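>>> Here is a sequence with its predicted model. Questions after.
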Amino acid sequence: MKLHFIAIGGSAMHNLALALRHKGYEITGSDDVIFEPSKSRLADKGLLPETFGWYPEKIHKELDAVILGMHAKPDNPELLRAQELGVTIYSYPEFLYEQSKDKTRVVIGGSHGKTTITSMILHVLNYHNMDVDYMVGAQLHGFNRMVHLTEDNDFIVLEGDEYLSSPIDRRPKFHLYKPNIALLSGIAWDHINVFPTFENYIEQFRIFVDSIVKGGSITYNIEDEEVKKVVE
């Protein structure tokens, strides 16, 4: 599979690129600036762009898809070229769902504590030698990447972020994962620049709960009154 990453240098984006390269996909990417440790990690796998900037000529019809990062703008030249050619464009969470739609998806949501809870789950599974796919929002001790994707694993554990999916997709990331098993840790108004009222912010969690697949389950913090209102 041939994929091009627009804004490959981001923390989440470069980890997804590394995971897919490890899986055997053909990966290219662009960015106008890439900082450490992303820069060295991409270079180590031959994925660091030769020059920084946006190059529409990197977008062609032989690509299976483009993955668009939040750092890019809606008028990004590579994005415009992909739209012009009709190349499939995924946001980061959309592509994670595509990679996991035939797996059991465990999604950890909440305003705070998502990374900690996801990390605890992964460390326990790792201790018991249980291999699962995953995406977590921090580099964990004992794990090579923040993203791990396989063809064989039946489960994937996803940190469910409520921030926007991409510059052209204003849906929160965790709306796209369609969990079989969900966890909700707590709700406290965050990302005020995107969700201007508390009610608007709360609504995103209602949508998340409603996105749980038929027959799925949710574990939640009964000590958080806002969580109880959303779930119960």
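Received it, and whenever you're ready, just let me know what you need. Numbering: from 1, shown residues only.

>>> C-alpha only now, for contacts and for neighbours.
Noted.

>>> Can you name the helix or strand that the residue most central in space within the chain falls in?
Centroid-nearest residue in the chain: P93, 4.1 Å away (criterion: C-alpha atoms, centre = their mean). Using DSSP states H and E, P93 sits within helix 92-100.

>>> And R21, by the same measure?
helix 11-22.

>>> Which residue ranges of the chain form helices?
Secondary structure of the chain (DSSP state H): helices located at 11-22, 38-44, 77-85, 92-100, 114-127, 198-210, 225-231.

>>> nearest to D190, of these?
Closest to D190 of these is helix 198-210 (C-alpha to C-alpha; 7.6 Å).

>>> Which elements pack onto the closest one?
helix 225-231 (3 or more C-alpha pairs under 8 Å, 6 or more residues apart in numbering; DSSP states H and E).

>>> what about 10 Å?
Helices and strands touching helix 198-210, by 3 or more C-alpha pairs under 10 Å, 6 or more residues apart in numbering; DSSP states H and E, are strand 104-109, strand 169-172, strand 181-184, helix 225-231.

>>> Make JSON lines from the ones you listed and add mean neighbour count and distance to T197 to it.
Below are these laid out as JSON lines (neighbours: other C-alpha atoms under 10 Å; distance: least, C-alpha to C-alpha, whole Å):
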{"stretch": "strand 104-109", "mean neighbour count": "25", "distance to T197": "19"}
{"stretch": "strand 169-172", "mean neighbour count": "15", "distance to T197": "15"}
{"stretch": "strand 181-184", "mean neighbour count": "23", "distance to T197": "20"}
{"stretch": "helix 225-231", "mean neighbour count": "16", "distance to T197": "15"}
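
>>> now those in CSV, with distance to G215?
As requested, the helices and strands packed on helix 198-210 are arranged in CSV below (distance: least, C-alpha to C-alpha, whole Å):
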stretch, distance to G215
strand 104-109, 12
strand 169-172, 23
strand 181-184, 9
helix 225-231, 15
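
>>> how far out from the middle of the chain is the helix holding R21?
Mean C-alpha position of helix 11-22 versus that of the full chain (C-alpha atoms, centre = their mean, to the nearest Å) differs by 10 Å.

>>> buried set for it?
Buried residues in helix 11-22, counted by 16 or more other C-alpha atoms under 10 Å: 11-21.

>>> So which of these is the closest to N126?
Checking the buried residues of helix 11-22 against N126 by C-alpha to C-alpha gives A19 as the nearest, at 17.7 Å.

>>> Okay, one more to line up with it:
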Amino acid sequence: MNVHFIAIGGAAMHNLALALHHKGYQVTGSDDDIFEPSRSRLKAKNLLPEEFGWFPDKIHAHIDAIVLGMHAKADNPELLKAQALGLKIYSYPEFLYEQSKYKTRVVIGGSHGKTTITSMILHVMHYYDKDVDYMVGAQLDGFDVMVKLTETNDFIVLEGDEYLSSPIDRRPKFHLYKPNIALLSGIAWDHINVFPTYENYVEQFSLFVDSIVSGGNINYNEEDPEVTRVVEASNNTIRKIAYRTPEYTVENGQTLLETPEGPLPIEIFGKHNLNNLAGAKWICQHMGIDEDDFYEAIATFKGASKRLEKIAESNTSVAYKDFAHSPSKVEATTNALKEQYPKRSLVACLELHTYSSLNAEFLKEYKRTLDAADVAVVFYSPHAVEIKKLKKVSQEQIANAFKRDDLIIYTNPDDFKDFIFSQNFDNKTLLLMSSGNYGGLNFDALREAIE
């Protein structure tokens, strides 16, 4: 099969291209620029375009499928040529469905926890040498690629993103997978540039539940009232299975999960991660792993890449960074670190980087999310606001939104870095949260300062 990728350099797109190449497909692609690690990974398989840009001459009648990435625009020259030739054009999720329509599709949805839960499931399957197809949103330990597709595996595990499918398909990705087995972890308003109201955002999850195939099942976090309401309101003929955070204790920085066989030491921590674990356990049971075997495997799970990742530690201090930016993630992560190290002073730093977090109207969603921190810091770049063509956000607006009188606010990257490196790290926990790069913070230097 001959497949051409328009915008092949994206994190998801290049992984799908690699998966199809491994499957024996003829793969070509274009992009106007490609960054690392996509560039090196494509080059290693001779899939890197010879030159960057859009070239309609690459599009011809012998192409079986076009996969269109979100980075491309609706007037992309290659897309227009493909449309003129009447070629079959797929969005990324549409093509994944085509590759998996005869498999049992397991789809993990929710505003938060998707990558972690998917990673947990794949870790357990890998632990027992059970081969499954998958698509996950982060590079995992023990896995070479983020997408795997075969002709033989019975299951495919898909991280179900609610963001849009392509420039010409405005449906959320997870509406297109038609799961046999699904999970819904939580609903917390996000992507306000696409879903301008809370109600519009929640509606996407209702449609997701309704997209589950008849006779399938939905496993849902009953501790989230909106999730419970959405699932229980669905008239879809599916089995509805609730889960909740299991009992656990924390002793001297070690989380112990309560199991039928007694307390089990685990590598991950935080109530939100224990809740994710409960959901992953249900999915693994549907996939043939019994409870005892799940506990044995999950005890060795160290966490998903970029999620609550330990970056430095000494005898008296520790530092973590987390791919956290939405209000629900910020609150969960801050609470988790304080619970894990209750006797240490917690310095929690949040970079406002996404479209939603830099929107003056959305800021109020961050109310009290940093309350568990002993020292709370918010950093943002006014230049980032300008780039995203948003209204200016003032320090006063941020202070009012978080409802914390002692909130420290930085708008200059150098001032933020000076604050970090001026800290006495004795008996402290440092938490850095962002989907950006913290103004270019040097993590090697930070590690040296702490260790």
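Noted; the coordinates are in hand. Remember, it's a predicted structure, so these values are computed and weren't measured experimentally.

>>> quick revisit: now for the helices and strands packed on helix 198-210 of structure 1, which one comes closest to Y97 of structure 1?
Using C-alpha to C-alpha, those put strand 104-109 closest to Y97 of structure 1, at 8.9 Å.

>>> Burial check on N400 of structure 2, number of neighbours?
Neighbourhood size, N400 of structure 2 [other C-alpha atoms under 10 Å]: 15.

>>> Surely it is within a helix?
Yes. Counting by DSSP: H, G, I helix; E, B strand; the rest coil, N400 of structure 2 is found in a helix.

>>> For V377 of structure 2, see how far away it is.
Using C-alpha to C-alpha, to the nearest Å, N400 of structure 2 is found at 14 Å from V377 of structure 2.

>>> L85 of structure 2 too?
Distance of L85 of structure 2 to V377 of structure 2, given as C-alpha to C-alpha: 54 Å.

>>> Those two: who's more crowded?
The neighbour count for L85 of structure 2 versus V377, taken as other C-alpha under 10 Å, is higher for V377 (19 against 12).

>>> Doesn't that one lie inside a strand?
Yes. Under three-state DSSP, V377 of structure 2 sits within a strand.

>>> That one touches Q395, doesn't it?
No. Using C-alpha atoms under 10 Å as the test, V377 of structure 2 is too far from Q395 to be in contact (11.9 Å).

>>> what residues are shared contacts of those two?
By the contact definition C-alpha atoms under 10 Å, 6 or more residues apart in numbering, V377 of structure 2 and Q395 are jointly contacted by 408-410.

>>> ok so, going back, now for the residue nearest to the residue nearest to the centre of structure 1 when sequence neighbours are not counted, how many residues are close by?
With sequence-adjacent residues excluded and distances taken as C-alpha to C-alpha, 6 or more residues apart in numbering, P93 of structure 1 is closest to K173, at 5.7 Å. Residues lying near K173 of structure 1 (other C-alpha under 10 Å) number 21.

>>> next one: the one 3 residues further on
The number of residues packed near L176 of structure 1 is 19, by other C-alpha under 10 Å.

>>> Could you check how far it is from A72 of structure 1?
For L176 of structure 1, the distance to A72 of structure 1 equals 20 Å [C-alpha to C-alpha].

>>> How about L184 of structure 1?
L184 of structure 1 sits 30 Å away from A72 of structure 1 when distances are taken as C-alpha to C-alpha.

>>> what does E62 of structure 1 give?
Distance, E62 of structure 1 to A72 of structure 1, using C-alpha to C-alpha: 22 Å.

>>> Which one's more surrounded, those two?
Using other C-alpha under 10 Å, the more surrounded residue of E62 of structure 1 and A72 is A72, with 21 against 10.

>>> wait, that one sits on D31?
Yes. Using C-alpha under 10 Å, A72 of structure 1 is in contact with D31, at 8.2 Å.

>>> anything in contact with each of those two?
Between them, A72 of structure 1 and D31 share these contacting residues under C-alpha under 10 Å, 6+ apart: 6-8, 54.

>>> What angle do helix 92-100 and the helix holding R21 of structure 1 make with each other?
Using axes from the mean of the first three to the mean of the last three C-alpha atoms, to 10 degrees, one finds that helix 11-22 of structure 1 and helix 92-100 are set 30 degrees apart in direction.

>>> Once aligned, what mean separation remains between helix 11-22 of structure 1 and structure 2?
Here the mean offset of helix 11-22 of structure 1 against structure 2 after fitting is 0.1 Å, by mean C-alpha distance after the TM-score superposition for structure 1.

>>> how much space between the residue nearest to the centre of structure 1 and F174 of structure 1?
Between P93 of structure 1 and F174 of structure 1 the computed distance is 8 Å (C-alpha to C-alpha).

>>> overlap in contacts of these two?
Residues touching both P93 of structure 1 and F174 (C-alpha under 10 Å, 6+ apart): 158, 160-161, 164-165.

>>> For those residues, pick the one with the most neighbours.
Neighbour counts for the shared contacts of P93 and F174 of structure 1 (other C-alpha under 10 Å) peak at G160, which has 30 neighbours.

>>> For that one, give me its contacts.
Contacts here follow C-alpha under 10 Å, 6+ apart; on that basis G160 of structure 1 touches 93, 106-111, 114-115, 118, 135-137, 172-177, 179, 182-184, 208.

>>> Could you measure from the closest residue to A17 of structure 1 other than its chain neighbours over to E225 of structure 1?
The shortest distance from A17 of structure 1 to any non-neighbouring residue, by C-alpha to C-alpha, 6+ apart, is to I27 (6.8 Å). The spacing between I27 of structure 1 and E225 of structure 1, counted by C-alpha to C-alpha, is 45 Å.

>>> cool, and Y177 of structure 1?
Y177 of structure 1 sits 25 Å away from E225 of structure 1, taking C-alpha to C-alpha as the criterion.

>>> Name the nearest residue to the aligned partner of D154 of structure 1 in structure 2, sequence neighbours excluded.
D154 of structure 1 maps onto D154 in structure 2, with residues paired by TM-score structural alignment. Excluding the flanking residues, the one nearest D154 of structure 2 by C-alpha to C-alpha, 6+ apart is K103, at 5.3 Å.

>>> ditto for A188 of structure 2
Nearest residue to A188 of structure 2 in three dimensions, chain neighbours excluded: S111, at 5.7 Å (C-alpha to C-alpha, 6+ apart).

>>> follow-up on the earlier one: contacting residues for the residue nearest to P93 of structure 1?
Contacts for K173 of structure 1 were tallied using C-alpha under 10 Å, 6+ apart; they are 91-94, 159-166, 208.

>>> same check, this time on A312 of structure 2
By C-alpha under 10 Å, 6+ apart, A312 of structure 2 lies in contact with 318-321, 430, 443-444, 446-451.
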